[in-house]
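Q: Sequence plus the predicted model coming up.
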Amino acid sequence: MKTLKHSVLIVALISLTFGLFEIDPSMSKTSARAVGLSNAFSALADDYTALYLNPAGLIQLSSMQFGMMQNTMLDSIFSLNSGFVYPMENMTLAIGGNYSGVSGIPVTGIDPSTGRIISTGSSDYSNLVLTMGLASKFKTPITKGENLSLGITGKLMMENVGGGLSANGSGFNADFGALYQVDPVLSLSLVYRNFLPSTIQWNTNSKSNMEYGMNVGLKYSLIGEKEENLLYIKGQSMDLLVDVDVVNQYNKVLPKYALEYKPYTFLALRAGMAFSEVAKDAISTETIQKYSLGFGIYYQGLHFDYAYVIDPNNIDGNNSHYVSMLIDIFNPKEDKREDISYINLDRPSDKMVTYQNIQKVVGTVAPDVVSVQVNEKFIPLNGDYFKTDVAFENTGKQVIRIRAYGNDRKLLGYQDVRILYLESFKDVSEKYWAKKYIEELATTKLIKGYPDKTFGPNNMVKRSEFAVLLVRTKQLELSNSNQADPDVFVDVASHWAAPYIMAVYDAGLMSGDRTRHFYPNRSAIRSEVVSSLVKMDGLSLPLRTPISKFADVPNSHWVNPYIDVAIANGLVTGYPDGTFQPDRQVSRAEVAKFVYNSKLGQIFIKDLFDWSTYKYSK
């Protein structure tokens, strides 16, 4: 039934008759691929040529493209067509240009004395069309999914006649395009060309109208790897293309038909037929058939296309051979949402926490997939199976992106695997009491180990080291100077931690003694650490002196209020014997736990395990 529906649509499209229009200069000879398909391209529109033939198709591109074609007609008319496409997150932008020109056109006149035709000089002619296109996908109540694409191409047209005859003109117009994917194998298109009521204004005070019109198209996938295809062949595809142009000055339907067959991912074969209206004599025209043949070769993003046109009305000197080049450059934009239906990943698992810097990526792909890219590396397929290793350079948040591509490197979908690669140290054993605090905090880069891959958990924390930790956790700004103000501290001067010490002093988190000494190399003690952490978290001290919870901390002790607040907020604890030991030196493991439990420290830890914040980047 579906096949019958498609057949009826094809026949109906071929027999349609629309309003009137005339193709402008930017429509002719856009690329060898389009020429090889007799320009039956509006429902295909999957490369930079869409800028000229159906701007809605630009949204199909998942990579940057640059393409161009040069041609010479009648041995003297030079033409150059080019385009550049840049896909973005929700839209695609394209720019291009179409130039044609000829010089040395003979200008003749009649000699009044003899009545003979004589040469009076020569003239030049050039035509330049600058284009800019924009396309995006839309979701409507009728189309449901985002299978409707709309696009527009603005065109600035400039013509110039020089030499013996001199004139120039310019004007602006635009094309509107729509592309609707009915189902996985059928697409319909509509293009309304030069829909603005504008003209080309000449400096001779004359105007020339820009013809407008309509084109409808159809693409039907005869061969492919989908259930809906008429014929299923893995790794191959064939598209039937039908376009219908109605040109206003002839008021005739001029259809175009084409086939594009891809027996391999690197090769495309093309054939097309187009009905064209040409001059029969001075007052009448006739409809002729033009045929085209072509092929395309693709290699690592480089496209080479060739076309040959069989024109029964061809003029000697007119070129029937066309060649164009296209460069396909992979782009940061992923024009697909994450789609795991094309990829069956065996390992690694999503949201994995690991200590291993090398991860094996193993899985299989759907029949539609012809190539797989893991991060930025293409992986060879063994049937539908792929395997590779991914190495992480740094600890922390990691995302592995597996992309699945179909024919012509069309992105079918991708899958992201989020992995937390934890820091580890040789001297922090599996059963060490502070292992969790040390490793997770080190992964946030708030604390660091030593160059020999050890952490020194039982080493005492120096006051200078603790100052650095406070700066990182509080995210304080450092001064540009590497030296401390001698009027503040006399023993810091050119110490390596001077900027950090001055930052915590200015923030009111640490201080020195009355003699203006900071003692950067002295070990930090518990009372100093607790008071600094309370200040860092912005916790308020009680209005009244609290009753001390520890036998060795009198109510009148300066640190008692800080300890009371720190205990209440889970920053620190006392010892089992009921003491706090405020003057005891603090080890690196202990300070890791304290910062881990702080309000600001928890922001870093929660972010580390917030999988929604994991984003892929090259």
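A: Nice, I can see it.
Q: switch to C-alpha atoms for all contacts and neighbour counts from now on
A: OK.
Q: Let me see the ranges of the strands in the stretch 101-250 of the chain.
A: Here the stretch 101-250 of the chain has its strands, by DSSP state E, counting those that start in this stretch, at 117-138, 148-163, 167-183, 186-193, 199-202, 207-209, 213-224, 231-232, 237-247.
Q: And here is the other one:
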Amino acid sequence: MLHFSKVVPVLVGLGLSLGTAPAAWAQSNDATPKYSNEFLNIGVGGRALGMGNTQVSIVQDATAGYWNPAGLLDLKTKYDGVLMHSELFSGIVKNDYAAFAMPLDENSAIGASLIRLGVDDIADTRDLVNEYGYIQYDRIRYFSVADYALLLSYARRIGAIEGLKLGVNAKIIYRNVGKFANAYGFGVDAGLQYERRGWRLGLMARDITTTFNVWSINADEFKRSASTAEAIPTNSSEVTLPRLVLGVGRSIKLPGQFTALVATDLEMTTDGQRNTPISTGLISIDPHAGLEIGYNNIVFLRGGVSNFQKIQTFSGKEEWKAQPSLGVGVATSGLRLDLALSRLAVEKLGQRSQTNSIIVSLGYGFK
């Protein structure tokens, strides 16, 4: 049986080695998009989003299919389901999520997750003016821009190493821009968790084989609205390079019936230099931190911080900003209700304003 002190360096080394290989390729290929399939990096679940997206090492419900499929082996009931709805930018963008998971036996589990991020009812006013030069409002057509992802997950315990669990995702992606374009993609994620003496370690490798989206463009629709100076898009493909998340968490027993769960993640991107606290040509690292205080495993108060970025104010001063989040949760008789509030600081006309995002998720575990 491997000792804890030997497993930790292996996990860290594995994460760094997985990250540097594709990063070298990305550095030599400037055409690789940095934010391909970015809708899959927003996060899911009120608990996770209330804790600053720190879940890789501690997730234990159906949302593990998204955060780290290895966590599916820690389901507390035979069946577990989660639904989530959130709205971004004053309700313009809708983010919806559904997941279901169940164990196959003591050593394996499966799950399925569906994600949709979209903007609906976008007005197409190209035919607003009729052939006689008059505005005719009933000629307005509406369309949606939406991204979809289906994740199919499998997790299994590794008998040779006590406390070690592995999981994989196969994900199918569909992206649609009304009648103008659509894309299909396929990718693979892999994750592991290791638990020892109250400590929980996790490693999640998203798009471990790189993910390709193939775009199909309806050129006729673009020709109707594009001017002669604008290029008509053509069929193309885009690549999503691996993203690695290394996390650690620990539960602490407090006086009375209180408990505390502390977790931190290091999110590592391999598509070149980004605006993060640690940023190089090979890899960029953005830290996350989260805290959950529980009472009698019924009521929970959560907080977290993530998305550290250096911005320049209108005065010309550079300063670091982070995205804070707060959340509350209630769990009883298998039912879980989680609420989260995430706040983005935005500089507007020289004054600081706030953009809030409210997340609501409902989970239920049953035998």
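A: Yep, that arrived. All of these numbers come straight from a predicted model, not from anything done at the bench.
Q: TM-score of the superposed pair?
A: Once superposed, chain against chain, the TM-score is 0.72 (TM-score structural alignment, normalised by the length of the second structure); 294 aligned residues with a C-alpha RMSD of 3.3 Å.
Q: hang on, the earlier thing: as a markdown table, the strands of the stretch 101-250 of the first structure with mean neighbour count would be great.
A: Listed next are those as a markdown table, based on neighbours: other C-alpha atoms under 10 Å:
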| stretch | mean neighbour count |
| --- | --- |
| strand 117-138 | 19 |
| strand 148-163 | 21 |
| strand 167-183 | 20 |
| strand 186-193 | 23 |
| strand 199-202 | 18 |
| strand 207-209 | 13 |
| strand 213-224 | 24 |
| strand 231-232 | 16 |
| strand 237-247 | 24 |
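Q: closest one to Phe275 of the first structure among those strands?
A: Comparison of the strands of the stretch 101-250 of the first structure against Phe275 of the first structure by C-alpha to C-alpha identifies strand 237-247 as nearest, at 9.4 Å.
Q: The following helix or strand past that closest one packs against which elements?
A: Downstream of strand 237-247 of the first structure, the first helix or strand assigned by DSSP states H and E is strand 252-264. Helices and strands touching strand 252-264 of the first structure, by 3 or more C-alpha pairs under 8 Å, 6 or more residues apart in numbering; DSSP states H and E, are strand 237-247, strand 267-279.
Q: got the angle for the shortest one vs strand 186-193?
A: I take that to be strand 237-247 of the first structure. Using axes from the mean of the first three to the mean of the last three C-alpha atoms, to 10 degrees, the inter-axis angle of strand 237-247 of the first structure relative to strand 186-193 is 30 degrees.
Q: Thr354 of the first structure is nearest to which of the helices and strands packed on strand 252-264 of the first structure?
A: Closest to Thr354 of the first structure of those is strand 237-247 (C-alpha to C-alpha; 42.5 Å).
Q: Could you check the angle the closest one makes with strand 267-279?
A: If you take the same axes, to 10 degrees, strand 237-247 of the first structure sits at 10 degrees to strand 267-279.
Q: and Ala279 of the first structure, how many neighbours does it have?
A: 11 (other C-alpha atoms under 10 Å).
Q: Please name the nearest non-neighbouring residue to it.
A: Thr285 (4.3 Å; C-alpha to C-alpha, 6 or more residues apart in numbering).
Q: Please tell me I have it right and the one you found contacts Asn251.
A: No: using C-alpha atoms under 8 Å, Thr285 of the first structure makes no contact with Asn251, being 11.4 Å away.
Q: joint contacts of the two?
A: When C-alpha atoms under 8 Å, 6 or more residues apart in numbering defines a contact, no residue borders Thr285 of the first structure and Asn251 alike.
Q: hang on, the earlier thing: I'd like to know which of the strands of the stretch 101-250 of the first structure is closest to Val353 of the first structure.
A: Within the strands of the stretch 101-250 of the first structure, the stretch nearest Val353 of the first structure is strand 117-138; the backing value is 37.1 Å (C-alpha to C-alpha).
Q: before we move on, the earlier item: could I get the strands of the stretch 101-250 of the first structure as TSV with distance to Thr354 of the first structure?
A: Compiled in TSV, the strands of the stretch 101-250 of the first structure are given as follows (distance: least, C-alpha to C-alpha, whole Å):
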stretch	distance to Thr354 of the first structure
strand 117-138	39
strand 148-163	43
strand 167-183	43
strand 186-193	46
strand 199-202	67
strand 207-209	69
strand 213-224	41
strand 231-232	43
strand 237-247	42
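Q: Please name the residues that touch the aligned residue in the first structure for Arg206 of the second structure.
A: Under the alignment (TM-score structural alignment), Arg206 of the second structure pairs with Arg193 of the first structure. Shown in contact with Arg193 of the first structure (C-alpha under 8 Å, 6+ apart): Phe21, Ile23, Ala174, Asp175, Phe176, Tyr212, Gly213, Met214, Asn215.
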